[in-house]
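1. need a 3D model of the following:
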Amino acid sequence: MGKATKEHLSRLLSSHLNNIHETLQVFCHTPAASLEKVSWDEVIQMGEQVSKQATVAGVLWTGDAPDVKELEENMGVYFNMLQGFLLHTHGSTVGAGPTLCSSVHASAQQIVNCSFSLMKEAVSSYGSRNKDSKLSIPHLAGTVWDACNALKKTPTTNYTAIGRAITQVAVSVKDVLREMKELKPGSADQADEMHDEAAADVENEPDNHDNSSDCDLGNDLSLDEMKIAQLAIDVVSDTLIVLKELIRFISSLLKQLNSNNSSHPIDSLERLLKISQGIGVQVDELGASLYPPQEVSALKTAAEKISVGINEMKVEVSIFIGPSEGFLQACEGLDNSVRMLESKLSSSTPDTTDLQSKMHNVAISM
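-> Prediction:
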C-alpha cells in the first residue's frame, strides 16, 4: 500500500512539474507592450504566498503518518501558487529590456528550482524512516523562503538592472587592476638564477609536477616591460573611472525618470552595457598579455579596441540630454592613457611571436 501510494504521489508530482515547465515557456516570449504591466509589489506578494505554502509543506510532509489527501491538496495548492507567481512575474516585464528580463527571470527560476527540490525530496522521503531525509525537507523549505525573499533585491527598472550589470564589469576590471599592480621588475641576474633553480628542481624531483609556484609569476619584467605595464595600469585605472562615471550617469537618468516620468531609449542603455562588457574583455586581455614575455601585438589590439569602445560609448551617451561632465572628462583621461600606451608599444621591441616570425622569414629567404 505504501509503495503504491508513493508511486501515485510521484506521478502526480511529475504532472505538476510538467505544467510548470510549460508555464516557463512564456519567459521565452516578450510580453506585448499593449498589456497592462504587473507591479513588482504584486510579484513580491505572490512570492510570499509561495514561501508560506513551502513552510506548510515542510511541516505537513515531515509529520507522522500524513494523510495522503492532504499531501495531494498541498501539492496542488503549492504548484497553482507557483504557476500564478510565474505568470505575474512575466507580466511585470512589460516594457523591460533584455537585461532586466534576464534578472527577473533568474530570480523566478531560482524559486522554481528550490520548489522542485523541495517537492521532489518530499515525495522521495514519503514512507521513509530515514531521519536525515526528513530533516532535509525543512531545510529545502527554507531555501524557497530565501529565494522568495531575494525578490525584494531584484532590480525593477531597466536603469537599475543595467547599472548593476555595469557594476559587475567594474568589479572585474578592479580585480584585473589589482593583479596588474602586483607586477614587479626582475633583477639583471634573475633569468640565470631561475634557470639554475629550475634545473635543480628537475634533477631532484623528476616526478613531481605540482611544486611549481605561481607566486613569482610576473616578478621578472624588464625595465622596458615595466614601463609598458605601468602605462597599461593607467589605462585600466582610467577605464574603472569611466565605468564609475557611467554608472553615476545612469543613476541620474533614473532620478529624472522618477521626477518627471520621462523615459529614455532602452536600446541605447543596452548598447552602453554591451560596450562596457566589451571593454571589460579587452581589459582582461591587457592584463593577461603583460606577463613575460609580453605580447605586444595583443596589447596593441586590446588598446585599440578599448579606444573604439570609448568612442562608441560617447556616441551613445550623447543621445541623452545633458551627458555628465564627469563622464566626458573621464573618457578624455582614458583616451590620453590609451594614446600613451599605444605610443610606447609602437616604439617597443617586437614581441617574441613577431620576432620568431621575422626570423623564420629570414631563414626561408636564405
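2. when you work out contacts or count neighbours from here on, use the C-alpha atoms and nothing else.
-> Fine.
3. ok, and the closest non-adjacent residue to residue 326?
-> Spatial nearest neighbour of residue 326, chain neighbours left out: residue 245 (6.4 Å); criterion: CA to CA, 6 or more residues apart in numbering.
4. I figured the one you found hits residue 325, correct?
-> No - contact status for residue 245 versus residue 325: not in contact, 9.3 Å apart, counting by CA atoms under 8 Å.
5. another sequence for comparison is provided below:
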Amino acid sequence: MGGSERKESALAVLIQKHAHTLAEILTLFREPAPCGAKKVQWKEVITAAEGVARQATTAGILWKDKVSKKDGMANINSYMQALQGFLLVSHGSTAGAGSTLLSRIEHVSRQVVESSLNLLRTAVHGKDRPGVQLPVLVGCVWEACEAIKKTPASNRVAIGQGLTQVAVSVKDVLREMGDFEENGASDLASDSANLNAVTETGMPYDCDAGVKGEADSSDESGDLSNKLSSNEMQVVHSVKDFVSCLLSLIKQLLHIVGGTIKSSKDKSVPDTEVILWLEKILVHSKALGDGVDELGASLYPPQEMDNLQSTVEEIEGLVEQLQEDVCSLLGSMPEAFLQVSNSSKDTAASLNKVLEAVNRCSLG
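-> Purely as a prediction, here's the structure:
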C-alpha cells in the first residue's frame, strides 16, 4: 500500500470512528431531553449550526488541493467536534417537546450530520473522481444548516405546520379533481340529471346511457375525462364537494391551533395536556389527509365503488374523532368548526347516495 493510500485509509478510519459517535448521539433523539434539565434556547442551536456551516466552508477550501495527513486529521477532528456540539445542544432544546416537534428537530439535525459526513467522505475518497464537486457538497451542508433557522422552536408551531401540510395536500387533491371536472364537464352534463334522479327517488336508471363514455376509453390520445363515464364524472363531482368540506374543516383546525399559540384562556389546563390533545388532532388530521389521497387515487378508472365507500366511512369516523378532540381541548366546539363538521357529514351522505346509485348500475 502506497503512502497516499495509507493516508486515505487512516483518514477514513478516523471519519468512521467519529461517525459511530455521532450515531450514538443521534439515538438520544428517541426521547426528548429530561424536563428537569435546563432547556437549550433555539438560538443556541442556530449558532451551533452556523459553526458547522463554517466548518464545511473550511473543509471545502482545504480539500480542493492535496492535503497532508496531519492537516486532514486536524480538519476532520475539528469538524466532528463541531457536529457533536451541535447535536448535543439540538437535543438539549427538546426538553418538553412533543412527538411532532421532537421528530422535526431530529430530522433537521440528522440532515446536518449526513450532509457533513458525505462531504468529508467524498473529500477523502472521491475528490479526484470525475463529476465530484466539493462546492456542491458544501452547499448541501449550508442548506441543511439553513433549515435549522426555519425549524419550529415550539410544540404548537410544529403542530400548526403539520396541519398546514395536510391542508396543502388536500388542496392539491382538490385541484386535480377540478381538472377532472373541467375536462369532462360536457360528458357529465348529459347524464347528471338521470343519476340525481336515482339517488333521490330510487327509481331505475338507464345504465346503458350512463356508460356511453366508456366507448372512448381506448383512445390513447384522449384526455382522462374521455376514459370516465358520465356516472364516474358524477362521482368525481360528489367527491370534490366532500373534500372541499374537509379542507374547510382542516382550516378551522388551524384556527383552533392558532388560538392556542396566541394564548391559553384556561390557565388551569396544564400545557402538557394541551399539547397532548393538539398532537391527537394532528394525528387524526394526517389520517384524514391520507383518506383524501385515497379518494383522489380511487377516481381514476376503473373506479372501485366499494373502496370509495369504505374510505368515506373511515373519513366520517375521523371527523367524529376530531370533534371529540376539539371538545376535549376547548371544552366545547366553536360554532364555525361545528358548522363545517356538519357540512362534511351532509356531503358525505350525498356522496354515499351517488356511490350506491353508480354501484347498482355497475351490478345491473
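6. just to revisit the earlier point, more neighbours: which of residue 245 and residue 325 of the first structure?
-> It is residue 245, of residue 245 of the first structure and residue 325, that has more neighbours when counted by other CA atoms under 10 Å, with 20 against 11.
7. please say which position in the second structure the residue nearest to residue 326 of the first structure maps to.
-> When the two structures are superposed using TM-score structural alignment, residue 245 of the first structure falls opposite residue 252 in the second structure.
8. is it true that that match touches residue 335?
-> No - using CA under 8 Å, residue 252 of the second structure and residue 335 do not qualify as a contacting pair, with a distance of 10.2 Å.
9. strands along the stretch 251-364 of the second structure, start to end?
-> With DSSP state E, counting those that start in this stretch as the definition, the stretch 251-364 of the second structure shows no strands.
10. how about residue 50 of the first structure, what's its match in the second structure?
-> Residue 50 of the first structure maps onto residue 52 in the second structure, with residues paired by TM-score structural alignment.
11. any idea which helix is longest in the second structure?
-> Once the second structure is assigned using DSSP state H, the helix that runs over the most residues is helix 155-201.
12. give the buried residues for the helix or strand just after it.
-> Proceeding N to C from helix 155-201 of the second structure, the next assigned helix or strand is helix 207-210, under DSSP states H and E. Of the residues in helix 207-210 of the second structure, those scored as buried under the neighbour-count criterion (16 or more other CA atoms under 10 Å) are 207, 210.
13. counterpart of residue 314 of the second structure in the first structure?
-> Checking with TM-score structural alignment, residue 314 of the second structure has residue 305 as its match.
14. please apply the same query to residue 351 of the second structure.
-> When the first structure is aligned by TM-score structural alignment, the residue opposite residue 351 of the second structure is residue 341.
15. tell me the secondary structure of the closest residue to its match other than its chain neighbours, please.
-> Excluding the flanking residues, the one nearest residue 341 of the first structure by CA to CA, 6+ apart is residue 231, at 5.4 Å. Classification of residue 231 of the first structure by DSSP: H, G, I helix; E, B strand; the rest coil places it in helix.
16. burial check on residue 231 of the first structure, number of neighbours?
-> By other CA under 10 Å, the residues close to residue 231 of the first structure number 20.
17. next: the one 5 residues further on.
-> The local packing of residue 236 of the first structure (other CA under 10 Å) involves 29 other residues.
18. thinking it is in contact with residue 175, fair?
-> No - using CA under 8 Å as the test, residue 236 of the first structure is too far from residue 175 to be in contact (10.3 Å).
19. hang on, the earlier thing: state the distance from the nearest residue to the match of residue 50 of the first structure once chain neighbours are set aside to residue 110 of the second structure.
-> Counting by CA to CA, 6+ apart, residue 82 is the residue found nearest to residue 52 of the second structure once chain neighbours are left out, at 5.8 Å. Taken as CA to CA, to the nearest Å, the spacing of residue 82 of the second structure relative to residue 110 of the second structure amounts to 14 Å.
20. what about the closest residue to residue 301 of the second structure other than its chain neighbours, distance to residue 237 of the second structure?
-> For residue 301 of the second structure, the nearest residue in space outside its immediate sequence neighbours is residue 228; the separation is 6.5 Å by CA to CA, 6+ apart. The gap separating residue 228 of the second structure from residue 237 of the second structure is 12 Å, by CA to CA.
21. and residue 311 of the second structure, by the same measure?
-> Between residue 311 of the second structure and residue 237 of the second structure the computed distance is 16 Å (CA to CA).
22. residue 140 of the second structure too?
-> Note on residue 140 of the second structure: its distance to residue 237 of the second structure, by CA to CA, is 44 Å.
23. next one: residue 87 of the second structure
-> For residue 87 of the second structure relative to residue 237 of the second structure (CA to CA), the value is 50 Å.
24. higher neighbour count, those two?
-> residue 87 (25 against 20).
25. shared neighbours, residue 82 and residue 110 of the second structure?
-> Jointly contacting residue 82 of the second structure and residue 110 under the rule CA atoms under 8 Å, 6 or more residues apart in numbering is no residue at all.
26. separation between whichever residue in the second structure pairs up with residue 165 of the first structure and residue 286 of the second structure?
-> Aligned against the second structure by TM-score structural alignment, residue 165 of the first structure finds its counterpart in residue 162. Summarising the geometry, the distance separating residue 162 of the second structure from residue 286 of the second structure, computed by CA to CA, is 8 Å.
27. please apply the same query to residue 117 of the second structure.
-> From residue 117 of the second structure over to residue 286 of the second structure (counting by CA to CA), the distance is 33 Å.
28. now residue 130 of the second structure
-> Summarising the geometry, the distance separating residue 130 of the second structure from residue 286 of the second structure, computed by CA to CA, is 44 Å.
29. what about those two, which has more around it?
-> Just comparing residue 130 of the second structure and residue 286: by other CA under 10 Å the higher neighbour count belongs to residue 286, 20 against 7.
30. ok, the closest residue to the more buried one other than its chain neighbours - contacts?
-> Nearest residue to residue 286 of the second structure in three dimensions, chain neighbours excluded: residue 166, at 6.1 Å (CA to CA, 6+ apart). Residues counted as contacts of residue 166 of the second structure (CA under 8 Å, 6+ apart) are 250, 285-286, 289.
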